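K.L.:
attaching a predicted model along with its sequence, questions to come.
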Amino acid sequence: MSPEDIERIYSNNYADFIISYGGNPSNLEKYENSSINIINFYLAVVHLPADFLTEDVISKVGYSVLPSLFGFTNPDSIETSGIQRIRNIPEFNLRGKGVLLGFVDSGIDYTNPIFQNADKTTRIDRIWDQTIISDQTPEGVVYGTEYTKEQINEALKSENPFSVVPTRDEIGHGTIVAGIAAGNEVPDNDFYGVATESQLVVVKLKPAKPNIKQFFRIPEDKICYQENDLIFGIQYLLDYSTSVSKPIVICISVDTAQYAHDGRGTTSNWLSIKAVTPGIGIVIPVGNEGNAKGHYLGLIEQASSYNEVELKVGSDESGFSMEIWGNTPNLFSVDITSPSGEYIPRFTLRLNTTKKIDFVFEPTTIFVDSSLIESQSGEQLMLLRFTMPSQGIWKFRVYSKGIYPISFNIWLPMSEFISKDTFFLKPDPFTTLLSLACARNPLTVTAYNSDDESLYINAGKGFTRVDIVKPDIASPGVNIVSPTLTHGFRAVSGTSAAAAHTAGVAAMFFEWGIVKRNYPEMSTQDLKIFMIRGARRKAGLSYPNKEWGYGILDIYNTFRSIRGEE
């Protein structure tokens, strides 16, 4: 690519669109005057001038073409998961040796000793920092900078490591997740990583462009990432794994509340394909939206009725989006009443259309985008984007015609993108998994407190909108000791911590199965079966469970079953 093409990847003067081209270059010919960046056989990114990202762009190109925006699923466990007990059996003393652990996150503090060998060399094979522009890009990728193990080791010898390898984790989330999954043990601080002999491969995601954040009404100061950069990051990890002929477990601890929560989005579909491939493990947390009051489940029982949704909007809300997903083959329409009582009569949008709603007595503007048949899910989508929403109670009457009773779902953005004072008055705590967590084949993890075996209070709950069983497993995720950016330690809670712990355990499984040749074709699907088979299940609960999945992760129980023990 030319320098101008590289500039378009970073510049807010250009907007990014994800195109499913299916490996056929002719499907990209209509974008010949733009910059095109191929991700893999399935997907490409097209960079067009930002003025193409108009308020009615969804009606022109469809919802799935716009990259969703991902945020963090913020985040003793070694003993409660049976790891120490299994290591006491010599043949199962597994620490992830010969297995790669991959992370697509906020980066990593490569100077932290928990990521170093005894001789002070690094355990990190590669870092791809998407935020640093140079000519040192990874093979097959046209942006960012790749740092090798040799370069990192050279930096660690320097008095100023960041003058040699300048990549940093300014936020700390990526360092936490990698540390829990793979950090060296530090008993004096009660810190115990899981896969302590695995090698790490890390992607630092570049921040989302302001133009796409503005389109979805996400405040400019919020940290989020674009779907296309996430897909590029995952593909980089997969390509590196192939190049060195090693199995890889990928922990994805960013997610989004956008989309249909049915496992059929662009990234979810692709991850499900990869999750059945031998040598690839994909671990995703459910997210922390269980108590955020950001999901509404509605039911319309007959033609003459409707369902009234009440949404409280806080005083400091500058804007937000809201997605209404209606089940096919039914048709949906809406009317709106503002906090001051101003009424917008019932409207139905045909095919792919955009409607602008201005209020006389409110400063609010709402753009409503409608897709009668959204391309990935096949369902009807109504996307409402609010600018300067008035404080108070908004009411939406949802009508439908079709096959009764008729249900629909509404999701607000994930809680870190919206005021805590904006929520549904009658929320549904279930189907509060984030979108990637709904993907059918990856391993989806919820968090629990290992001290009293209670569910983490904020954990998202299943099942998916189309009743796929999620989560799959529960792992420790409350008060987990993790590394800080000052090389200390602190306790964190969240489903990211649980997913990181599970990713470390998955690396142990891959060592036993693939590296030691006991189950050489092991995939994510196989990992799930092994973990589910050995899971501990609580008396009095039915399984699979919308909160606990198939039970609590216990690798010791799993390997007991492998050995034929009762």
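P.N.:
The structure has been received and is ready for your questions. Numbering: from 1, shown residues only.
K.L.:
C-alpha only now, for contacts and for neighbours.
P.N.:
Will do.
K.L.:
any idea which helix or strand carries residue 228?
P.N.:
The secondary structure element spanning residue 228 is helix 227-244 (assigned by DSSP states H and E).
K.L.:
next SSE after that helix?
P.N.:
strand 248-251.
K.L.:
give me the helices and strands touching that following strand, please.
P.N.:
For strand 248-251, the elements it packs on are strand 100-105, helix 227-244, strand 280-285, helix 495-510, judged by 3 or more CA pairs under 8 Å, 6 or more residues apart in numbering; DSSP states H and E.
K.L.:
now tabulate the ones you listed in CSV and tack on distance to residue 297 and mean neighbour count.
P.N.:
Compiled in CSV, the helices and strands packed on strand 248-251 are given as follows (distance: least, CA to CA, whole Å; neighbours: other CA atoms under 10 Å):
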stretch, distance to residue 297, mean neighbour count
strand 100-105, 31, 29
helix 227-244, 26, 20
strand 280-285, 22, 30
helix 495-510, 23, 32
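K.L.:
presented hereafter is structure B, for comparison with structure A:
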Amino acid sequence: MMDQKLENILNLALETPEEEREQTESLNVGYSAEIRSWELIVKYHGSLDRLREQNIVVEELIAGYAILTVPEALVDTVSDTPEIEYVEKPKRFYYGQTFPAGTSCFPPVTMRTPFLNGRGVLLAVLDSGIIWDQEVFRKADGSTRIRYLWDQTVLRDRTLPQDRTVPEKTGNVGYGKMPDGFAFGTEYTAEEINAALQMPALDRYRRIPSRDLSGHGTAVAGIAAGKSAGGLYTGAAPEAELIVVKLGLPGNSGGAEEGFPRTTEILRGVTYALRKAGQLNMPLVINLSFGNSYGSHDGSSLLERFLDNASEIGKTVICVGSGNEGAARGHFAGNITRDSRVELAVGNYEKSLNIQLWKNYSDVFQIRLQSPGGEEAELTTNIQGGKYTLRLEQTRILVYLGEPLPYAVAQEIYLEMIPVTGGYIDAGIWTIRLEPVMTVTGQYYLYLPAGNGRGDSTGFYRSTPQMTLTVPSTAAKVITVGAYDPVYDTYADFSGRGYADSTRTIGVTAAGLTKPDLVAPGVNIQAPDVYGGFLPVTGTSFATPIVSGAAALLMEWGIVQGNDPFLYGEKIKAYLRKGARPLRGEREYPNDRVGYGRLCVADSLPQTGTTE
């Protein structure tokens, strides 16, 4: 009978003779034949002194975890101890598990001819910042690979010289100055970072007080271009030089409101990276691992258009994550031919909620909104000024009727729900009824805020996973990156989905445009954390830097090594699409889930295809 306190594989190992365990890859891990003891991980409560009294070695960790070294004959004693809640044996971790791009055909071009590593290419990470003194961001001689770091949240005292001089009398004054052309934040050069690296740790951060408080940017940068001593951890382009922009509002060390950047900071960051690449005359890859759900998702917003333009400046590639909204229940799409009902579950404790309805301006709908208690109101669509307020139960709804814009042909009807009293909007089932009055296409698209902007219980019933790409991954000329699970070689259901050979009739999305372009590993990817260790991370945020690193390798081969001086922009996208490999369960390519397939760098590089 299996011991319920022991994990299955440990039960199996204990019931397997040693000579048989030794023939397996995992069962004998944690067993020492010399002292005939097991190393075990336990979750416990209270004191483990009674185990110490039996010559069991106890190493207490934190939060009720410990490592025990247990003579084989005493494993049952450990299990019988009331303070022990659960027991596991160690597992072996291979160095390949800390190589983020190991499943994307990197080794054939990095570990043998043409030995690509990103040298001579700039890789810009616009994110939550970076732990800039970590080993993974240094060269072999200990100097930094960060060419420039612009922290938008660090205020530079305007009374100090702006020529990078640091008065000796003010030891707490940091290096840096406001970057040229921008009126806030502080820029640090590689020289200043290298000087700070020579100081004790506390003094470093007095000189360069830029920190990544969330760890997101550090993880992204590490996956894209990290490398530890001895190569135990290797990112996708481990010798690329980094430009890091910590996005956020000046004076807010956590970034912008609630730690998230605004569109304006992103625009400035992209501009900054492009200018630096131009000054250095180096090819540039820009990594954007963020997005939101506001917009018609058709490339018509100014941010999307800006990125399309930016991708045509210099020798540039922009990679953007498709977002994690694929299974978040934040989108519903339909084609109205008769009375349609869309049900929306609103969870408890929602302080506010907005709903976007995007439609063809030529279509006329009658729209009714019903509250959980059955109160109903018609959304009048001919109000002068396009804005009015109505109330259902204890929720006030601000209604805005949009018009086509100079850069967008779609019509938006926007609802903002706020509480009248009590601090929260009414929880329960809200119903949106749509009736056709005069339709040409009948298509409509409903969006809620992104998942991190609402409670887990709030979402559409019968939601539509297609067209859940977050903005700005919807820009036409960026490389849009989704995620797949490399263990199962299957699409990750959270990954934002798009369209292929679209028949969409609103907005500027052209028929035939495919999004995402391809997918990369995005589940349990090892990445550097803010404490100098490594943690598994999941999301399209972490699939994107793998593709950014792949783009850097292609640009190194083409531009830096002189094999193809025009290998940038849409050409990089075309090569990556062509080299993409199929995934399990996907029958037609391109499709709205994985685009052209999963990343394979070796097959994307001309004349270096592999049958790996």
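P.N.:
Alright, I've got the coordinates. Quick caveat, the model's predicted, so the values are computed rather than measured.
K.L.:
reformat the helices and strands packed on strand 248-251 of the first structure as CSV; add distance to residue 262 of the first structure.
P.N.:
Rendered in CSV, the data for those read as follows (distance: least, CA to CA, whole Å):
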stretch, distance to residue 262 of the first structure
strand 100-105, 23
helix 227-244, 17
strand 280-285, 15
helix 495-510, 20
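K.L.:
between these, which gets nearest to residue 293 of the first structure?
P.N.:
For residue 293 of the first structure, the closest of those is helix 495-510, at 17.5 Å, according to CA to CA.
K.L.:
where in the second structure does the very next helix or strand once past the closest one fall?
P.N.:
Reading on from helix 495-510 of the first structure to the C-terminus, the next helix or strand found by DSSP H and E is helix 524-534. Counterpart in the second structure of helix 524-534 of the first structure, with TM-score structural alignment as the criterion, is residues 569-579.
K.L.:
report the buried residues of that stretch.
P.N.:
Neighbour-count burial for stretch 569-579 of the second structure, with 16 or more other CA atoms under 10 Å as criterion, is recorded at 569-570, 572-573, 575-579.
K.L.:
please apply the same query to stretch 253-272 of the first structure.
P.N.:
Along stretch 253-272 of the first structure, the positions that meet the burial threshold by neighbour count (16+ other CA under 10 Å) are 253-269, 271-272.
K.L.:
chain center to stretch 394-405 of the first structure: distance?
P.N.:
If you compare the mean C-alpha spot of stretch 394-405 of the first structure with that of the full chain, they lie 30 Å apart, counting by CA atoms, centre = their mean, to the nearest Å.
K.L.:
contacts for it next, please.
P.N.:
Stretch 394-405 of the first structure is contacted from outside by 299-303, 305-313, 329-339, 406, using CA atoms under 8 Å, 6 or more residues apart in numbering.
K.L.:
let's see 6 Å
P.N.:
The set of residues that contact stretch 394-405 of the first structure without belonging to it, under CA atoms under 6 Å, 6 or more residues apart in numbering, is 300-302, 306-311, 330-339.
K.L.:
which position in the first structure aligns with residue 538 of the second structure?
P.N.:
Using TM-score structural alignment as the criterion, the counterpart of residue 538 of the second structure in the first structure is residue 493.
K.L.:
list the residues that contact the residue mapped onto residue 434 of the first structure from the second structure.
P.N.:
With the correspondence set by TM-score structural alignment, residue 434 of the first structure lines up against residue 470 in the second structure. With CA under 6 Å, 6+ apart as the criterion, the residues that contact residue 470 of the second structure are 291-293, 322-323.
K.L.:
any idea which strand is longest in the first structure?
P.N.:
Of all the segments of type strand in the first structure, defined by DSSP state E, the longest one is strand 392-401.
K.L.:
check contacts around the aligned residue in the first structure for residue 236 of the second structure.
P.N.:
Under the alignment by TM-score structural alignment, residue 236 of the second structure pairs with residue 194 in the first structure. Listed by CA under 6 Å, 6+ apart, the contact partners of residue 194 of the first structure are 181-182, 504.
K.L.:
can you check residue 284 of the first structure too?
P.N.:
For residue 284 of the first structure, the set of contacting residues under the criterion of CA under 6 Å, 6+ apart consists of 252, 437, 444.
K.L.:
so who does the closest residue in space to the second one that isn't next to it in sequence touch?
P.N.:
Here the nearest residue to residue 437 of the first structure in space, its sequence neighbours aside, is residue 286; by CA to CA, 6 or more residues apart in numbering that works out to 5.2 Å. When contacts are counted by CA under 6 Å, 6+ apart, residue 286 of the first structure touches 433-434, 437, 445-446, 460.
K.L.:
tell me where the first structure has helices.
P.N.:
Counting by DSSP state H, the first structure forms helices over residues 3-10, 57-61, 77-80, 83-87, 149-157, 161-164, 173-182, 210-215, 227-244, 266-274, 495-510, 524-534, 555-562, given from the N-terminal end onward.
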